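1. Whatever this is, show me its structure:
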Amino acid sequence: MTISLGLLIFIGGIIGGIISSIAGGASIVSYPVLLFSGVQPLFANITNHGALIFDYAGAIASSKRELRGHWSQAGFYATCSTIGAILGTYLLLAFPAKVFERVVPILLLVSGLLFIFGKKKSAHQSATRKELPKTLVAIIMLLMGCYTGYFGGANGVIVLAVLQYMTRNDFLVDNAIKNVICGCGNLVAFIIFVFRTKVYWTQGIILAIGMLIGGYLGPMLLRHVSVKAVRLIVGSLAFIQAIYFFITAY
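-> The predicted model follows:
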């Protein structure tokens, strides 16, 4: 691998890490970068899972302010999601790579729609909204985890959109909780992948370093950026990638 290609992966990791930690959707950048470096689609997804662990680690370290008083809630969501991630990982390993390539654009399109049109909660709505039954919350998080295990790409977008519908929290808190949920899911999925399939370690390590930096910077930037602008930008990127992958897959 050339120095220029390594630099491209590193920069892609920083940009993807920032995007993921402030909204979700790092793979909108990191997944295509891995493909460009010569990694096959299925293995690019798996390698991306490993790099995303460092993205979320950086984001969690930078989000202590938002997570204060919400660790119990984040822990419950993450536990349910992690169980789902294990199931999703085995689904990915059970289906051929061609199936995965065809599913990618559909998942990205859904991610973009959910993110752009996610409900914006007012202070009054947040205070009066009824809590969902814990069993229903557990099932929803299980499904979110299954999605994370099967397809790391844009999983943060969907998880964040679901949290905005489901909780009373403001955007910054839900975003921080999303990082905990996705971080745990990606960690467990990647551990399984390491023992079951191939990981492109060189590209993955370079990407992970970039994502760690981007993940740490993201939450700090989010405190000074319009939430509406974040939704629009990341949702638009998801649509662009969905079109690209649809063309290449079909």
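
2. only C-alpha atoms for contact and neighbour calcs from this point on.
-> Fine.

3. show me what contacts the residue most central in space within the chain?
-> When Cα atoms, centre = their mean is applied to the chain, the residue found nearest the centroid is residue 156 (3.1 Å). By Cα atoms under 8 Å, 6 or more residues apart in numbering, the contact set of residue 156 is 20, 23-25, 178-179, 182.

4. before we move on, what about residue 46?
-> The neighbours of residue 46, taking Cα under 8 Å, 6+ apart as the test, are 190, 193, 199.

5. And the longest helix anywhere in the chain, what's buried?
-> For the chain, the helix with the greatest residue count under DSSP state H is helix 171-196. Neighbour counts over helix 171-196 (16 or more other Cα atoms under 10 Å) mark 171-190, 192-193 as buried.

6. Kindly report the same for stretch 23-33.
-> For stretch 23-33, using 16+ other Cα under 10 Å, the buried residues are 23-33.

7. what sits up against it?
-> 8-9, 12-13, 15-20, 44-45, 48, 52, 152-158, 160, 175, 207, 230-231, 234, 237-238, 241.

8. okay, the contacts of residue 156 in CSV with distance to residue 66 next?
-> Shown next, in CSV, are the contacts of residue 156 (distance: Cα to Cα, whole Å):
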residue, distance to residue 66
20, 16
23, 14
24, 16
25, 20
178, 11
179, 11
182, 16
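
9. neighbours of the nearest residue to residue 231 once chain neighbours are set aside, just the number please.
-> Residue nearest to residue 231 in three dimensions, not counting chain neighbours: residue 116, with 5.2 Å by Cα to Cα, 6 or more residues apart in numbering. Residue 116: 19 surrounding residues under other Cα atoms under 10 Å.

10. Not counting residues beside it along the chain, what's closest to residue 83?
-> Using Cα to Cα, 6+ apart, the closest residue to residue 83 is residue 142 (6.5 Å).

11. Please name the residues that touch that neighbour.
-> 80-85.

12. Kindly report the same for residue 239.
-> Counting by Cα under 8 Å, 6+ apart, the residues that residue 239 touches are 108-109, 112.

13. So which residues of the protein form helices?
-> 3-22, 27-36, 41-61, 64-67, 71-94, 97-116, 123-128, 134-150, 155-166, 171-196, 201-222, 227-249.

14. For the residue nearest to residue 129 when sequence neighbours are not counted, which residues are in contact?
-> Leaving out its chain neighbours, the residue that sits closest to residue 129 by Cα to Cα, 6+ apart is residue 168, at 6.6 Å. Each residue near residue 168 by Cα under 8 Å, 6+ apart is listed here: 125-127, 129, 131.

15. Alongside the first, I'd like the structure of this one:
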Amino acid sequence: MELWHSLLVFFAGLWAGTINSVVGSGTLVTFPVLVAIGVAPVSASVSNAMGLVAGNVSGAWGYRKQLVGTRNVLLKLMPASVLGGITGAWLLLHLPETVFQYAAPVLIVVALLMVLFQPRLQRWVQLRRDDPKVVSEQGKYGVALVTLVFLAGVYGGYFVAAQGILLVGILGIFMAGSIQVANAMKNVLVLAVNMVAAISYLLFAFGRINWHVVLLIAVSSLIGGIVGSKVGQRLKPSVLRGVIFSLGVVALVVMISKLLA
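-> Predicted coordinates for the structure are as follows:
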């Protein structure tokens, strides 16, 4: 990898780590960059997910104060996230690579739509002003919440991008209160999914891992996660969404052009 490629990946990881801790969808920064510099799509997805684990750790740690009182809820949701992550990683490693090449543009479009509709989602969550740490006691909502968290884990284990936004939406619907608490819980659940996926890749896809990419993204996203948890919330959401959307469109164009070539 050329020096300017390495610098580009490093700064993409820094930005991804920052926005992952604040809103999610950092993969829509790093994945397009990796594809653009010539990394194969599945290898890019695998290496990117492994590298971003470090940023997930620092982001979750930075939001730890918001997690006070959520332990019981997290213990109920964590198994669903982990099982979903295992399922998604299994699908990525066992389906033909051509499936991912065709699925990835569709998933990017889905992720971009999540980014675009995130402001409405946040306003919806903020309207729920009751106890932020209590999940609805109604059984049907409990089952629906766990099921949706599992499906978000499958999505995250397979593609990673924008699973954080998806989780904030799910938690916002089934939990009452602050979006900051939902965001803090999102960071923990995303960390669980990405760690499970990373372990799966180590065990079953070692040859597809680009360790240079993993190291660059791990170091930069770790720093970015710290920055995001401290000052990222002061950045204008419109700026973040604009950058994410633009890079997502770049990835979409690159991948479609390769399919048509």
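
16. before we move on, the earlier item: now check structure 2 for the residue matching the residue nearest to residue 129 of structure 1.
-> With TM-score structural alignment as the criterion, residue 168 of structure 1 lines up with residue 176 in structure 2.

17. mind putting the contacts of residue 46 of structure 1 in TSV, distance to residue 226 of structure 1 included?
-> What follows is those, written out as TSV (distance: Cα to Cα, whole Å):
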residue	distance to residue 226 of structure 1
190	33
193	37
199	37
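
18. Pick out whichever of the residues you listed sits closest to residue 90 of structure 1.
-> residue 193 (9.1 Å; Cα to Cα).

19. do you know how far that closest one is from residue 242 of structure 1?
-> To residue 242 of structure 1, residue 193 of structure 1 is 25 Å away according to Cα to Cα, to the nearest Å.

20. and what of residue 148 of structure 1?
-> 17 Å.

21. Could you check which of these two has the larger neighbour count?
-> residue 148 (32 against 21).

22. corresponding residue for that one in structure 2?
-> For residue 148 of structure 1, the residue aligned by TM-score structural alignment is residue 156.

23. For that match, which residues are in contact?
-> 84-85, 88, 162-163, 190, 193-194.

24. before we move on, what about residue 117 of structure 1?
-> Residue 117 of structure 1 touches nothing, counting by Cα under 8 Å, 6+ apart.

25. For residue 185 of structure 1, which non-adjacent residue is closest in space?
-> Excluding its sequence neighbours, the residue lying closest to residue 185 of structure 1 (Cα to Cα, 6+ apart) is residue 82, at 4.6 Å.

26. I misspoke; the intended subject was residue 200 of structure 2.
-> In space, residue 200 of structure 2 is closest to residue 89, 6.7 Å off (Cα to Cα, 6+ apart).

27. and residue 11 of structure 1, how far is that from residue 212 of structure 1?
-> For residue 11 of structure 1 relative to residue 212 of structure 1 (Cα to Cα), the value is 11 Å.

28. Who has more neighbours out of the two?
-> The neighbour comparison of residue 11 of structure 1 against residue 212 (other Cα under 10 Å) goes to residue 212, with 24 against 21.

29. Surely the more buried one and residue 60 touch.
-> No: using Cα atoms under 8 Å, residue 212 of structure 1 is not in contact with residue 60, being 10.4 Å away.

30. can you count the residues close to residue 221 of structure 1?
-> By other Cα under 10 Å, neighbour count at residue 221 of structure 1 equals 12.

31. What's it aligned with over in structure 2?
-> Per TM-score structural alignment, residue 221 of structure 1 is aligned with residue 231.

32. hang on, residue 188 of structure 2 packs against residue 62?
-> No: at 10.9 Å, residue 188 of structure 2 and residue 62 do not qualify as touching, with contact defined as Cα under 8 Å.

33. so how far is stretch 78-89 of structure 1 off the chain centroid?
-> The chain centroid and the centroid of stretch 78-89 of structure 1 are separated by 14 Å, computed with Cα atoms, centre = their mean, to the nearest Å.

34. how close does that stretch sit to structure 2?
-> Following superposition, stretch 78-89 of structure 1 is found to deviate from structure 2 by 1.1 Å on average (mean Cα distance after the TM-score superposition for structure 1).

35. ditto for stretch 101-108 of structure 1
-> So stretch 101-108 of structure 1 averages 1.6 Å relative to structure 2 (mean Cα distance after the TM-score superposition for structure 1).

36. what residues does that stretch touch?
-> 41-42, 151, 153-154, 238-239, 241-246, 249-250.

37. Can you give me the buried ones in that stretch?
-> Neighbour-count burial for stretch 101-108 of structure 1, counted by 16+ other Cα under 10 Å, picks out 101-102, 104-105, 107-108.

38. Ok, stretch 88-102 of structure 2 next?
-> 88-93, 100-101.

39. what's the answer for stretch 243-250 of structure 1, then?
-> 245-246.

40. Stretch 75-85 of structure 1 too?
-> For stretch 75-85 of structure 1, using 16+ other Cα under 10 Å, the buried residues are 77-85.

41. which one of those is nearest residue 135 of structure 1?
-> Nearest member of the buried residues of stretch 75-85 of structure 1 to residue 135 of structure 1, counting by Cα to Cα, is residue 80, at 10.4 Å.

42. now the closest residue to that closest one other than its chain neighbours: how far from residue 77 of structure 1?
-> Nearest residue to residue 80 of structure 1, sequence neighbours excluded (Cα to Cα, 6+ apart): residue 142, at 5.2 Å. From residue 142 of structure 1 across to residue 77 of structure 1, the span is 9 Å (Cα to Cα).

43. Many thanks, I have nothing further to ask.
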